[in-house]
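*Asks:* Structural data only, the sequence is not supplied:
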């Protein structure tokens, strides 16, 4: 068996920015990559399989959470269910094929996350399902207690490989500032892709976002000021929805996004040509790279960016090795918004994960300043 290593797209900022417990991070690194006491690299013949280690540590955290739940220590149980979820997320990310191992670990990921949020006493997290294309999209709604009926809502749009559980910190940042948030898996993402046969097409994600908007408008406890916050490929998807339905949105934040899908899928990364195109085979439900490329080539926003008139914040690193910088600058330059900002992050870590907290909080504060 080939020993699997930490995926190159899972940089340290991304891992810790997702709120993995430091103790679990140290345990994981100590046997797969780096002795955190001596800072010496783990030799190739000594390194353990990354996915196996993540699942094993996740199982240990899950067992400890169960024990504390049985003893009535619900806050501790919630924290350790979340720790388990963080480890399962990394394990899942390291599995390239869609097989029994993938389904098993992904199932644990979703289950442990739900258990964590169900036990939280300081945060109301509602699991909801939103009808779309004859199926349902799973989502989490965060609604502050005693929020006014006109509370603004941020729709959090996730990317190609980080789904609603990994990017939950974005929705949580919105909630902590007194606004409501919905974070969901849409076509080609997370649960929709693996368990619901809800695949991505050239333009169906726009209508998936519109389904979320309609859900918001049908609730009397949510306001009609709606913002979009998209991260990575989610930056493209959020921008696309704002181009197609500009009248629905009062603000847009694009973090690490692009104006053409090819800027992501045709880009080389970690020494691999078309690194991310392989991830889109199952998202598009096709079998060959040629089929995926044909769809990717059609997914471009350059001609419709002018439709966007709401406030726009584009956050992007100086040199993004995953997606480049051309698409982000094109969004900023070509949208029609009078209120817009290009927020450049030093370095070359995708989505500004080297400054994950500052990048996330700046973006949400900027958006809520406009929605409120």
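*Replies:* Received it, and whenever you're ready, just let me know what you need. Remember, predicted model here, so these are calculated numbers, not experimental data.
*Asks:* Going by C-alpha atoms from here, please, whenever you check contacts or count neighbours.
*Replies:* Noted.
*Asks:* so where do the strands sit in the stretch 101-250 of the chain?
*Replies:* 125-132, 135-142, 153-157, 180-184, 226-231 (DSSP state E, counting those that start in this stretch).
*Asks:* Residues touching the fourth one, excluding its own?
*Replies:* It refers to strand 180-184. Applying Cα atoms under 8 Å, 6 or more residues apart in numbering, the external contacts of strand 180-184 come out as 137-144, 151-158, 163-164, 168, 171-172, 174-175, 222.
*Asks:* how about a cut-off of 7 Å?
*Replies:* Under the contact criterion Cα atoms under 7 Å, 6 or more residues apart in numbering, strand 180-184 has outside partners 137-144, 151-157, 164, 171, 174-175.
*Asks:* now the last one
*Replies:* For strand 226-231, the surrounding residues in contact (Cα under 7 Å, 6+ apart) are 152-159, 238, 249-257.
*Asks:* Run the angle between that strand and strand 180-184 for me.
*Replies:* Orientation check (axes from the mean of the first three to the mean of the last three Cα atoms, to 10 degrees): strand 226-231 against strand 180-184 gives 50 degrees.
*Asks:* quick one: residue 251 and residue 367 touch, right?
*Replies:* Yes: using Cα atoms under 7 Å, residue 251 makes contact with residue 367 at a distance of 6.2 Å.
*Asks:* okay, these two: which has more neighbours?
*Replies:* Just comparing residue 251 and residue 367: by other Cα atoms under 10 Å the higher neighbour count belongs to residue 251, 28 against 24.
*Asks:* Could you double-check that residue 14 sits in contact with residue 353?
*Replies:* Yes: with contact defined as Cα under 7 Å, residue 14 counts as touching residue 353 (5.3 Å).
*Asks:* out of these two, which sits in the more crowded spot?
*Replies:* A direct count of neighbours by other Cα under 10 Å for residue 14 and residue 353 places residue 353 higher, at 25 against 22.
*Asks:* quick one: that one and residue 265, what's the gap?
*Replies:* As judged by Cα to Cα, to the nearest Å, residue 353 and residue 265 stand 20 Å apart.
*Asks:* How about residue 88?
*Replies:* 25 Å.
*Asks:* Included below, for side-by-side comparison, is a second structure:
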């Protein structure tokens, strides 16, 4: 079955467009954009309508501020440069879609708003932290230190709260520290030693948080060939017998720690969740690089969880984020015991490589340990669903944003079309990569779907 998105979202989308003419001009910008994070002052210039991504939108001016200004956007702010006509939802994703690898260039408000803030919030961060970084860092070179400084502040806060006996607050502070360290290192491909250091601080922060969570996150190392893969298992409280489990598979530049919000959603619904780092990811890099047959680590994780007495071995599903979305389908093709699969911002193959943002291509070079982009592609020649998707017989949910700048929407549509009897497609018409800008709807929706299906 192929659907455009959950019914509630479809209704919301229709309301945002069909009711535009009845909305006062000064309020129409936010109504059309559904831009929850950007508080903007709209000038009284005449409004004109345009179409982006198949939907009407109101194009009006909003005030921006200088890079070193006191806030990114805000009601009552003083214009410090020419008014812009761009916001998170009203940007043409084909122009400057970006995430450039030029680290010396100034930070770009469009880029921060369109991608980084939604992703930060979706993973459990505070949008105010992104605004603080934007106001401290004038260039991408300054981005790592600005984020690391915030992470250090959360570490100190966690230590203070723990000393006072407030474990829940301490856990939340440590998780936020991990998120900040992740954002600090994610663009630092040109500073490999700093990137490694910040990744280590991220790991350490989450380790502090794990036992303080309720229910706690258990640190595990699962066998994988001659090595082990690190992960965290959360089991729901008050369980009565074995429970279903979701295997959470990271993407190119995400790691096990980035699944904190989805793990919390899972245990609230009585599901176990196991997030782990595979080849080329998090703690495993550079010990094991991203390369051929990544899906083998998903099968290894399935075996490890199936052996746990707390988990029902017949009710284990997967959720793969971004690049992980390709691999969970490949895993379902070779491991029929996987009961359900969620492709979260994934793809059929790497055919969109030439149009991918430079930062993403840099990420592939880094994760594979390649010499250059051509070498990275050669090392990932098996990253395709060609020849294997027909073996998938279990239910598959495909979640994608029409404005995805990394994996284009046609990739998700191709997956769903290849599985007409067992695939469901949720396509958000104004969603960005992994629908980060509509995170609550889709993350809860994915976990609810797994809850029903498992």
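*Replies:* Perfect, thanks for sending it. Quick caveat: nothing in here was measured; it's all calculated off a predicted structure.
*Asks:* Just put the strands of the stretch 101-250 of the first structure in TSV and tack on distance to residue 300 of the first structure.
*Replies:* TSV is the format used below for the strands of the stretch 101-250 of the first structure (distance: least, Cα to Cα, whole Å):
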stretch	distance to residue 300 of the first structure
strand 125-132	23
strand 135-142	24
strand 153-157	18
strand 180-184	23
strand 226-231	16
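*Asks:* quick one: which of the ones you listed is nearest residue 109 of the first structure?
*Replies:* Between residue 109 of the first structure and the strands of the stretch 101-250 of the first structure, the shortest gap by Cα to Cα is with strand 135-142, which sits at 14.1 Å.
*Asks:* what about the helices in the stretch 201-350 of the first structure?
*Replies:* Assigned by DSSP state H, counting those that start in this stretch, the stretch 201-350 of the first structure shows helices spanning 204-217, 233-244, 262-265, 280-284, 289-298, 326-334.
*Asks:* tell me which residues of the fifth one are tucked away?
*Replies:* Neighbour-count burial for helix 289-298 of the first structure, counted by 16 or more other Cα atoms under 10 Å, picks out 292-293, 295-296.
*Asks:* so how much does that helix differ from the second structure once superposed?
*Replies:* Compared with the second structure after fitting, helix 289-298 of the first structure deviates on average by 2.4 Å (mean Cα distance after the TM-score superposition for the first structure).
*Asks:* give me the stretch of the second structure that stretch 155-162 of the first structure matches.
*Replies:* Per the alignment by TM-score structural alignment, stretch 155-162 of the first structure matches residues 247-254 in the second structure.
*Asks:* Just say helix, strand or coil for the residue of the first structure positioned farthest from its centre.
*Replies:* Ranking residues of the first structure by C-alpha distance from their mean position (Cα atoms, centre = their mean) puts residue 45 at the top, at 33.7 Å. The three-state label given to residue 45 of the first structure by DSSP: H, G, I helix; E, B strand; the rest coil is coil.
*Asks:* Okay, it and residue 162 of the first structure: tell me how far apart.
*Replies:* 30 Å.
*Asks:* Please apply the same query to residue 176 of the first structure.
*Replies:* 21 Å.
*Asks:* what about these two, which has more around it?
*Replies:* Higher neighbour count among residue 176 of the first structure and residue 162: residue 162, with 21 against 13, using other Cα under 10 Å.
*Asks:* if we can go back for a sec, deepest of the helices of the stretch 201-350 of the first structure, which one?
*Replies:* Highest mean neighbour count of the helices of the stretch 201-350 of the first structure: helix 233-244, a mean of 26 (counted as mean count of other Cα atoms under 10 Å).
*Asks:* residues in contact with it?
*Replies:* For helix 233-244 of the first structure, using Cα under 7 Å, 6+ apart, the contacting residues are 157-160, 205-206, 209, 228-230, 249, 254-259, 301, 304-305, 307-308.
*Asks:* mind redoing it with 6 Å?
*Replies:* Among residues not part of helix 233-244 of the first structure, those counted as contacts by Cα atoms under 6 Å, 6 or more residues apart in numbering are 157-160, 206, 230, 254-255, 257-259, 305, 307-308.
*Asks:* equivalent range in the second structure for stretch 316-323 of the first structure?
*Replies:* The aligned range for stretch 316-323 of the first structure is 400-407, by TM-score structural alignment.
*Asks:* Can you give me the first-to-last residue distance of that stretch?
*Replies:* Chord length of stretch 400-407 of the second structure, first to last residue, is 9 Å (Cα to Cα).
*Asks:* One more: stretch 249-257 of the first structure?
*Replies:* The first residue of stretch 249-257 of the first structure is 18 Å away from its last residue (Cα to Cα).
*Asks:* Counterpart of residue 56 of the first structure over in the second structure?
*Replies:* Using TM-score structural alignment, residue 56 of the first structure lines up with residue 149 in the second structure.
*Asks:* Map residue 367 of the second structure onto the first structure.
*Replies:* By TM-score structural alignment, residue 367 of the second structure lines up with residue 283.
*Asks:* go on, residue 452 of the second structure?
*Replies:* For residue 452 of the second structure, the aligned residue in the first structure is residue 369 (criterion: TM-score structural alignment).
*Asks:* ditto for residue 277 of the second structure
*Replies:* Looks like residue 277 of the second structure aligns to residue 185 there (TM-score structural alignment).
*Asks:* For its match, give me its contacts.
*Replies:* 138, 164.
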